[in-house]
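Colleague: Here's a sequence, model it:
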Amino acid sequence: MMIMFICQLLKSRWKQGGKRLLGIDKIPVVRDGERTHMCDEGLYIKNNSNRERMEEIIRAHKLESLGVLAGGIAHDFNNLMAIVMGYIYLALIDLSPEHASRQLLLGAISSIEQTKDLTSRLITFSQGGAPHRKISNIPEIIQKAVSHALKSADIGVDFDFTDDIWSAEVDEYQIRQCFHNITTNAVEAMPEGGKLTISTVNTLLNDDQGLDLKEGAYLKITFADEGIGIPEESLGKVFDPYFTTKEMGSHKGVGLGLAVCYSVLRKHDGYITVESQQGEGTTFILYLPARMDL
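Modeller: A predicted model of the protein is given here:
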């Protein structure tokens, strides 16, 4: 509750005076003119403008708290669904193949199987704070994740991978889930079909490039679709948990896919950004720390 109070307080002060976060201080003080407020998070702000950095810290707190909650819910939910599935199979044993209830029970099993996708995303979301990294071939992970996500979609894909691409030290399961989620997002944005273009390049970043990343070597991975685009007013919210512009349905409306990507990338010391215009498609740009020495 204290964190949320601090975030709301700082947001309200932005609107009044356009202030800037300078950093985290060991002395927990927030100054506002002549007034002084004690603040457990130690956020020190001055009259300037750098809202993006403050939004990053707010989002990080939100994701960390939700991650702990999501992990516990996912595991408990899986355990309960396993019990339900067991009882359904026991009921099926006593039913003849022609029994009217048999198809209904099989339909229930199919629905339970679909919940595994949701709990898988929740678990990935919660585990984003502890990636088990190993040296990996990123283009290979991309191809596998994208192929799986597009297996029943009328979407073309164009891979454009730079030769001699650097390796990266990642949690392969988490990163694959991230690529899968972005591809699924592209599929849903192109209901009439289209093309997804995926590229990877080696890049060296420095502090002058305006990204919240350390200087060094990175893989720049781009997913560009030809979909309906994202409204401008929604661009700043697409990585928030449970935010979605999609209709509710059996596979849509959950709003966790891009939040999972954001969480996973940040815990890998990477970053993700989005560019979009309605009617002209959406481009997600991912940065992963790379190993030039391998």
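
Colleague: from here on, contacts and neighbour counts on C-alpha atoms
Modeller: Fine.

Colleague: residues touching Leu286, list them.
Modeller: By C-alpha atoms under 8 Å, 6 or more residues apart in numbering, the contact list for Leu286 reads 219-222, 265, 270-273.

Colleague: Give me the neighbour count for the residue lying closest to it once chain neighbours are set aside.
Modeller: Nearest-residue entry for Leu286: Ile272, 4.4 Å, with adjacent residues in sequence omitted and distances by C-alpha to C-alpha, 6 or more residues apart in numbering. By other C-alpha atoms under 10 Å, the residues close to Ile272 number 22.

Colleague: For this structure, just list every one of the helices.
Modeller: 2-17, 51-93, 100-127, 138-149, 172-189, 257-267 (DSSP state H).

Colleague: Leaving out the residues flanking it, which one is nearest to Arg51?
Modeller: Arg20 (6.5 Å).

Colleague: And Thr244, by the same measure?
Modeller: With C-alpha to C-alpha, 6+ apart, the residue lying closest to Thr244 is Gly255, at 4.8 Å.

Colleague: and the one you found, how many neighbours does it have?
Modeller: Other residues close to Gly255 by other C-alpha under 10 Å number 18.

Colleague: to compare against the first, here's another:
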Amino acid sequence: MADKWEPIFIMNLKQTAVRMLLGIARHAGLEVDACEHAETEIALRESEEAYKTAFDNSGDAINILDEDWKILDVNKRLLQLSGYSKKELIEAKAVILFPSVGRAASQQRRKRLIEGKLQLFETILVTKTGQRIPVEVQPASLKNWRGRGRVIQANIRDITDRKRSEEVMLTIQKLESLGVLAGGIAHDFNNILTAILGNLSLAKEDATASPGLRALIVESQEACVCAKGLTHQLLTFARGGKPVIHVLSLAQILEEVCIFAARGSTSKCVFSIDEKLLPVMADKDQLSQVLQNLILNASQAMPEGGIIRVSASMATLDEREITSLPSGRYVRVSVKDEGVGIAESRLLKIFDPYFSTKAKGRGLGLAMCHSIIAKHGGYLGVDSLMGVGTTFWFLLPAATSLDLSPKTEIASIKMGSGRILVMDDDPMIAKVLSRLLKRLGYESEIVVDGKEALEACQKAAAAGNPFDVVIMDLTIPGGMGGKETVRKLKALIPDAKVVVSSGYSIDPVMQEHVNHGFSGVLPKPYRVVDVSKALSAILNPHPHSTGKDG
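Modeller: Coordinates of the predicted model:
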């Protein structure tokens, strides 16, 4: 250590002595040319030392090139970034680090640099191991570097993190655009389904329909309900949304969803479901999404095929087992594959958005699954062993006795009477809803937007024949929609009863309709029984039931 610092100490001592002698000579009025020359040399040496210190300790990688792009010097950061030794780089051409920059481009950049026109640019630095690193290069022209003529100093900054952030932002923007597109598709698709499902429910109630025809109608209705579930899944993926919670038996959906998700792959699902499995409080569509993603991951982990073991059992947790969950009874579902497994270093990031173990993966599937399970008050975990396989598992709170009561009411058509105002800009929907209302015993009037609805309600109230209920479409393109209209209507008629209807099933207004001034909610698509239930819950005129579901 003494050897390292001794030359620096001696040099500093000499510099101090020269400056003292120079001061004495000037004070005495003596010739000081020699001393001034020595002082100049000291200043130059100090400047060189300061430059070398800054050069070696810069956070940016730096190399010095001659006008033929031959490397004359490099700093420590460049050696760290490139993986080369100083001996390997000195006297080599810059192409060793930037092979993508062709000869013509190099000559053009050199010319622009000499002219003082070359600015900051981005390129790719290739390391000794072949790794490609995005970098930002700030070139500058230096004169008389170490006695040479003009040289080029290139400051090189690793911009990997910035590029990754830009990619993430671009992905987010694409997802936001997808959300707008998905919302429009879901809205229009649900409007079409509403016309189909509404007319099917009316056809089913036709007394002249034969049993065979009724069976076909029921199958068609079930297909429409499945299509509705697909639009809900699309909205959940693209826009998020709170789960619409119902008592749900996992035993009933596990086999159906998992077998469907594995269809088309070379893998086979094998099930082990506890006969005493309790129901959970969950959104069926969102939970189906989770299961589909986990089955898809398991299938992709076994490209040559294999067994996917799906199990469901009861579990009792205390507060120490999983700190994010309260103690209690849970339903545990696991999906186990026989793939190559996931490295331990990657398991910590497996649920991070945009992290993927697949070459073409976007890293969104598991992040979405984690979000959905968390919103249900549960926990999603993973266990993996290299060469053996991976198990994804999740816990959901088991339904309590309070959740299970009262018993689910059997859907039935309840007749009624009264005047209903329908606000919908889609003639097809308005016509179907008018038919359904007539079937239920109601009179109806149709308007296309909020302005017409307010005028119709005021006119009816002034005539002493007000509407009993107003059914409003939430979104009216180019016009006043349900959210704004209900606020203005309540200001005019405080006791007005309003039902909000929309194909945006996960819209916050649909999920928290009471907070927005609505008395009830009617999601699209709907059947005659759904309209009956929404109206009878508000009017409650004690109508008689037909005893049929619609």
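
Colleague: Near the residue nearest to Arg51 of structure 1, how many other residues are there?
Modeller: 20.

Colleague: My guess is it contacts Glu55. True?
Modeller: No - the pair Arg20 of structure 1 / Glu55 is not scored as a contact, 10.8 Å apart, by C-alpha atoms under 8 Å.

Colleague: Are there residues contacting both of the two? Which ones?
Modeller: By C-alpha under 8 Å, 6+ apart, no residue touches both Arg20 of structure 1 and Glu55.

Colleague: Which position in structure 1 pairs with Asp274 of structure 2?
Modeller: In structure 1, the residue paired with Asp274 of structure 2 according to TM-score structural alignment is Thr162.

Colleague: quick one, what contacts that match?
Modeller: Thr162 of structure 1 neighbours (C-alpha under 8 Å, 6+ apart): 199-202.

Colleague: Glu192 of structure 1: which of the residues you listed is nearest?
Modeller: Among those, Ser199 lies closest to Glu192 of structure 1 (C-alpha to C-alpha), at 23.0 Å.

Colleague: Could you find the closest non-adjacent residue to that closest one?
Modeller: That would be Asp160: by C-alpha to C-alpha, 6+ apart, it lies 4.5 Å from Ser199 of structure 1.

Colleague: Test my guess that that neighbour contacts Ile221.
Modeller: No - using C-alpha under 8 Å, Asp160 of structure 1 is not in contact with Ile221, being 9.9 Å away.

Colleague: Give the intersection of the neighbour lists for those two.
Modeller: 198-200.

Colleague: Relative to Thr283 of structure 1, which of those residues is nearest.
Modeller: Ile198 (9.6 Å).

Colleague: need the contact list for the equivalent of that closest one over in structure 2.
Modeller: Using TM-score structural alignment, the partner of Ile198 of structure 1 in structure 2 is Val310. Val310 of structure 2 makes contact with 269-272, 333-336 under the criterion C-alpha under 8 Å, 6+ apart.

Colleague: In strands only, show me these.
Modeller: 269-272, 333-336 (DSSP state E).

Colleague: buried subset of the contacts of Val310 of structure 2?
Modeller: 269, 333-336 (16 or more other C-alpha atoms under 10 Å).

Colleague: nearest to Ile64 of structure 2, of those?
Modeller: Using C-alpha to C-alpha, the buried ones among the contacts of Val310 of structure 2 come closest to Ile64 of structure 2 at Lys336, 55.8 Å.

Colleague: Return the residue of structure 1 aligned against that closest one.
Modeller: Lys336 of structure 2 maps onto Ala224 in structure 1, by TM-score structural alignment.

Colleague: Verify the stated contact: Leu122 of structure 1 with Ala70.
Modeller: Yes - the pair Leu122 of structure 1 and Ala70 passes the contact test of C-alpha under 8 Å, sitting 5.6 Å apart.

Colleague: These two: who's more crowded?
Modeller: Using other C-alpha under 10 Å as the criterion, Leu122 of structure 1 and Ala70 rank with Leu122 on top: 25 against 21.

Colleague: picking that back up, ok, now how distant is the residue nearest to Ser199 of structure 1 from Thr197 of structure 1?
Modeller: Separation of Asp160 of structure 1 from Thr197 of structure 1 (C-alpha to C-alpha, to the nearest Å) stands at 7 Å.
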